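Undergrad: Kindly generate the corresponding structure for this input.
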Amino acid sequence: MALDPQLLDILACPDTHHAPLTHDADAQTLTCTECGRVFEIRDDIPVLLLDEARPGDAA
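TA: Have a look, this model is predicted:
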């Protein structure tokens, strides 16, 4: 099951800047457009915990 497009529209980075996230369906990740953190999607559930995120290219 894929993530609902309406859910993707409202999801934002949980950090204080609350920037939008980009979705990579193949990698099953969401990436913050501002800080670059990468959030996993596990069992079709986005894990938007800062402690669980990994740094991305923009971090």
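
Undergrad: going forward, measure contacts and count neighbours with C-alpha atoms only.
TA: Will do.

Undergrad: Can you list the residue ranges for helices in the chain?
TA: 5-10 (DSSP state H).

Undergrad: Do a quick rundown of the strands in it.
TA: 21-24, 29-32, 38-42, 45-46 (DSSP state E).

Undergrad: Outside of the last one itself, list whatever touches it.
TA: Meaning strand 45-46. 3, 29, 30, 39, 40 (CA atoms under 8 Å, 6 or more residues apart in numbering).

Undergrad: one more, for comparison:
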Amino acid sequence: MISKELLDILACPKCKGPVKLTSDQNGLACETCRLIYEIRDDIPIMLIDEAKKMQG
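TA: Here you go, the predicted structure:
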């Protein structure tokens, strides 16, 4: 689980905007870029090439 302190300082690597924890807590979402960065073994994978596009 990602701490609130870490979540407060993380930013989207593409637009530098804020990210928020997804509802299933398996990723970090950037609403601006519509990308989700996966969390693996409690480590956020903040690589643009590995991000997934949001549905809808």
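
Undergrad: can you tell me which residue is nearest the centre of structure 1?
TA: For structure 1, the residue nearest the mean C-alpha position is residue 30 (2.7 Å; CA atoms, centre = their mean).

Undergrad: With adjacent residues omitted, what lies nearest to the counterpart of that one in structure 2?
TA: Aligned counterpart of residue 30 of structure 1 in structure 2: residue 28 (TM-score structural alignment). Leaving aside its sequence neighbours, residue 28 of structure 2 sits nearest to residue 21 (CA to CA, 6 or more residues apart in numbering; 4.6 Å).

Undergrad: how about residue 37 of structure 2, what's its partner in structure 1?
TA: Alignment note (TM-score structural alignment): residue 37 of structure 2 maps to residue 39 of structure 1.

Undergrad: Verify the stated contact: that match with residue 56.
TA: No - using CA atoms under 8 Å, residue 39 of structure 1 is not in contact with residue 56; the gap is 9.5 Å.

Undergrad: can you list residues touching both of those two?
TA: Joint contacts of residue 39 of structure 1 and residue 56 (CA under 8 Å, 6+ apart) are residue 31.

Undergrad: Compare neighbour counts for those two and give me the winner.
TA: More crowded of residue 39 of structure 1 and residue 56, by other CA atoms under 10 Å: residue 39, with 25 against 13.

Undergrad: From residue 11 of structure 1, how far off is the more buried one?
TA: 11 Å (CA to CA, to the nearest Å).
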